[in-house]
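Chemist: Have a look at this prediction, sequence included:
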Amino acid sequence: MGPLQIKDILQTAPDNQSVVVKGWVRTKRESKNAIFIALNDGSTIHNIQAVAEPGQFSAELLLTVTTGACLKITGQLIASQGSGQTVEVKISDIEVYGTADPEQYPLQPKKHSLEFLREIAHLRPRTNTFGAILRIRHALAFAVHQYFNEKGFFYLHTPVITASDAEGAGEMFRVTTLDLNNLPRTDDGAINFKEDFFGREANLTVSGQLEGELGAMALSKIYTFGPTFRAENSNTTRHLAEFWMIEPEMAFFELKDNMDLAEDFVKKVITYALVNCKDDLSFLQNRLAEEEKNKPQNERSLPLLEKLAFVVDNPFERLTYTEAIDILLKSKPHKEGKFQFPVGWGIDLSSEHERYLVEKHFKKPVILTNYPREIKSFYMKLDDDGKTVRAMDVLFPGIGEIIGGSQREENYDKLLGRVKEIGIDPENLWWYLETRKFGTAPHSGFGLGFERLVQFVTGMGNIRDVIPFPRYPKSAEF
């Protein structure tokens, strides 16, 4: 089973019992009366203090006990004599697993910028900030699987390599085994992909949705949770080239059922983090408050825990896209020309519009439905008016859209017509279309970018800081 983790030792009643603690040195300080070593093993944001007497260990050994070194400490667990912790370890033995030259080790006990820490992503999990983020990320992932399992969903592994473009965006990473220095060509000079590994063009997936729908047409309720890829040349704080998507698909669910599930789902997984990650969330809230001290009052965001409670405690407001446009057209920011982007029926709402609805008008999370068909994907079910589709977007404070979904078009002829209308070759989606010919049924689903959720829950400003090793243009270092 291995040694006890520090989080467990910190919760153990002290009785001079022998303990073994293993971890990395955060700090070491010496006084004339004692030597104090703060050790952390990543199991908690809190360090455990280990105390030795002056002269108890050789100077040569103590020189190797520096920030970043990895130690095994054996001693007795006693009540702490100082403030800040209830227990500490009275050291009887120190074994140094690995040293860390203080002249070279980049994580010294001082504040480091997030930009600098991205350059040392192999070490940044050892910081308080990134340790907290990764523990919360784990808790949210666990909550996702737990939620769907309890709701009777089946976890479906959809392909990472695909020949389809689910979004129709075309910004995909190509997968090939062809020799780029000696590409096979057809008679007209085009690359001959029939000579490639799969005998056709193949790419990294942008979504597991289409394959997920196939699973729902047999298992009724499935979800995917896996990596997806977008080859957008984007350097914003909201985009990654590699990220994880959660995509449930449900047979016999119509638009209202889809909205009900989405609202319940995000509330439950955020509640799980609130209950199980209290110390990490409190640390990140204090960190965020410190960062925002120099901002004007009107530019500061809600305290982190208050923002999460804002989502969990409020029923989500539900309205149509058309109703939202009417609200925006009548709004003070629109009338005074303060919106950066124009407002009008048919626009793809920007983040500022979405945030106005959530933060200023309704003061609660919002679900918008029934968007214009022209700005939504081909697979969404057409409304009776012929102008809108049964789409739904869930909007949160601070970030705008966090979930996008819809009732899927189950009518073969309507779906085929839409596929042709936007210029997709039906032959490339024959298998998807065929499910509408053999036992079609109403069905719905949605997608949630996992990193967007982690970013919301942790309060981090840049999405590159909520995934262990971010991938973005010109960066695949680690």
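Modeler: Alright, I've got the coordinates.

Chemist: drop to CA atoms for contacts and neighbour counts, all remaining ones
Modeler: Noted.

Chemist: Now do the buried residues in the helix or strand hosting Y432.
Modeler: If you go by DSSP states H and E, Y432 is part of helix 430-434. Buried residues in helix 430-434, defined by neighbour count with 16 or more other C-alpha atoms under 10 Å: Y432, L433.

Chemist: try it against this one:
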Amino acid sequence: MRRTRVWDALQADGPQENVLVKGWVRTRRDAKGFSFLEINDGSCLQNLQAVVDHHLPGAALLGDMQTGAAVALRGQLAESPGKGQRFELQVGEMELLGRADPESYPLQKKRHSDEFLRSIPQIRARTNKYGALYRIRSELSWAIHSFFHQRAFAYVHTPIITGLDCEGAGELFRVTSLDLDRLPAPEEREARDFFGQKAFLTVSGQLTAEVLACALGNVYTFGPTFRAENSNTPRHAAEFWMLEPEMAFADLEENMDLAEDLIVSCISHIRRECAQDLDLFARFVDTSLYETLDLVTSGPFIRLPYAQAVDILQAAHRKKKFEYEPLYGQDLQTEHERYLVETAYRRPVIVHDYPQSIKPFYMRINEDRETVAAMDVLLPRVGEIVGGSQREERYDQLVARMEEMGLNTEEYSWYLDLRRYGTVPHSGFGLGFERLLMFITGVHNIRDVLPFPRTPQHLQF
């Protein structure tokens, strides 16, 4: 017999016979002659009430159907006389699938702190908040794939193990097959390692995505990336998911259009498809959540040259004093980004045309020879959520830039081949998936939107 999800039972058109529901007991309440079980199977936020007659064969199992226990219940889906629910399950048969020790089960009927729940990631997805969060995470992934599929982008898979540092920041995890307790002599290690050279976990799939864009047209890669950055802030994790689209024959303007359309589309999708789950966050996590989301979806983003952004920030600094003084030629701090979005314009802002001195080698140099065709998308509360650029498609310009930055052009010969054989203007960006999820839900700590967060000095499982 096919199982009925709790979500489907709650949305049924009318009473149904012989319904099988499996799930976990959230609460049990006993009355004279009856017990009421609140059942949830993870399919939705709302529980299904199951009514068990104490004269039912097997009712002795109720003693073990405590909070956290897994059960299978079969019976009639009937209209409920109680408030707040259309249907209840009047149980005719039941089975205890897995007992939960009531003395040690960590989720009792009370509110638990996020700090406590981070210590039990193997259980926390059963709570209302985290169940809703991970359902939204799933739907947001689908929204991204749907967005690009509708625009005829090819979904491509780029390497997780790499020999290059895409960003040039040096914050990479080394991958090795060598026995660290019995290392060979230093001069032999590289040759004796699995790949015969140094290997790392990727910080970005961008460079290899460019290869595929220069053959397939428009592509995107969406997968895990890794940063060995010793940062314990609420915004950073060592393992996170990155979305990276690349478009052939596209300039910076088209790149900014794509990023704006993507963000608005994703927010609209989640508000439409996850209304019940999202409402939990609007009520209990960030009461201004809907107002903030409306701010992003209600009109076009502001597009602002970097130099003009610095001028605005310096004028503001003379009045309000930021913690970090905004200076031309330096990256904007989060407080600067939020000021532009939340105070100066009260709109999402795309800052573009940054000084080349603070950007990676692959960004296209503008005609002024001082700036590059780069852009960052800034949103309320989180600041930067997208970073991208038009890529440097001119061979001589790219080689000169790499040499200026001390990069070994031989190691990037394959990348330079894209500029030697049929080069085209192309653009792309990176979007931190967890940061977008944090923005949409109002959650403040990246450890809470990752089911199994990896951060400095923290590796569970």
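Modeler: Structure's in. What do you need? Because the structure is a prediction, the values reported are computed rather than measured.

Chemist: mean distance, the helix holding Y432 of structure 1 to its aligned residues in structure 2?
Modeler: In the superposition with structure 2, the average deviation recorded for helix 430-434 of structure 1 is 1.0 Å (mean C-alpha distance after the TM-score superposition for structure 1).

Chemist: Can you name the next helix or strand after that helix?
Modeler: Remark: after helix 430-434 of structure 1, the chain's next helix or strand is strand 443-449, criterion DSSP H and E.

Chemist: which residues of structure 2 does that next one align to?
Modeler: Mapped onto structure 2 using TM-score structural alignment, strand 443-449 of structure 1 spans residues 426-432.

Chemist: Mean distance between that stretch and structure 1 after superposition?
Modeler: Averaged over the aligned pairs, stretch 426-432 of structure 2 sits 0.4 Å from structure 1 after superposition, using mean C-alpha distance after the TM-score superposition for structure 1.

Chemist: Count the neighbours of the nearest residue to R420 of structure 2 once chain neighbours are set aside for me.
Modeler: Once flanking residues are discounted, R420 of structure 2 sits nearest to Y395: 6.5 Å by C-alpha to C-alpha, 6 or more residues apart in numbering. Neighbour count for Y395 of structure 2, taken as other C-alpha atoms under 10 Å: 16.

Chemist: how about Y395 of structure 2, what does it touch?
Modeler: By C-alpha atoms under 8 Å, 6 or more residues apart in numbering, the contact list for Y395 of structure 2 reads L416, R419, R420.

Chemist: okay, those in CSV with distance to V156 of structure 2 next?
Modeler: Below are the contacts of Y395 of structure 2 laid out as CSV (distance: C-alpha to C-alpha, whole Å):
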residue, distance to V156 of structure 2
L416, 21
R419, 21
R420, 23
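
Chemist: quick one: what helix or strand has D30 of structure 2 in it?
Modeler: Assigned by DSSP H and E, D30 of structure 2 belongs to strand 16-31.

Chemist: How about residues contacting stretch 321-334 of structure 2?
Modeler: If you take C-alpha under 8 Å, 6+ apart as the criterion, stretch 321-334 of structure 2 is touched by 307, 310, 313-314, 317, 335-336, 355, 357-358, 382-384.

Chemist: Buried subset of those residues as a ChimeraX selection?
Modeler: In ChimeraX, a selection of the buried entries from the contacts of stretch 321-334 of structure 2 looks like this (16+ other C-alpha under 10 Å):
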select :307,310,313,314,317,336,355,382,383,384
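
Chemist: so of the contacts of stretch 321-334 of structure 2, which ones are in helices?
Modeler: Members of the contacts of stretch 321-334 of structure 2 lying in helices (criterion: DSSP state H): A307, V310, L313, Q314, H317, E335, H336.

Chemist: what about the strands in the stretch 101-250 of structure 2?
Modeler: 154-155, 161-162, 174-175, 199-201, 218-226, 239-248 (DSSP state E, counting those that start in this stretch).

Chemist: Give me the mean distance between the last one and structure 1.
Modeler: Think strand 239-248 of structure 2. For strand 239-248 of structure 2, the mean distance to aligned residues of structure 1 following superposition is 0.5 Å (mean C-alpha distance after the TM-score superposition for structure 1).

Chemist: Please apply the same query to the second one.
Modeler: Average distance between strand 161-162 of structure 2 and its aligned residues in structure 1, after superposition and using mean C-alpha distance after the TM-score superposition for structure 1, equals 0.3 Å.

Chemist: Quick one: distance of that strand to the chain centre.
Modeler: 22 Å (C-alpha atoms, centre = their mean, to the nearest Å).

Chemist: Verify the stated contact: P355 of structure 2 with T371.
Modeler: Yes - the criterion here is C-alpha atoms under 8 Å, and P355 of structure 2 meets it with T371 at 4.2 Å.

Chemist: Show the residue spans covered by the helices in the stretch 1-150 of structure 2.
Modeler: 6-10, 114-118, 128-150 (DSSP state H, counting those that start in this stretch).

Chemist: Can you add mean neighbour count and give the ones you listed back as CSV?
Modeler: Converted to CSV, the helices of the stretch 1-150 of structure 2 look like this (neighbours: other C-alpha atoms under 10 Å):
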stretch, mean neighbour count
helix 6-10, 19
helix 114-118, 14
helix 128-150, 18
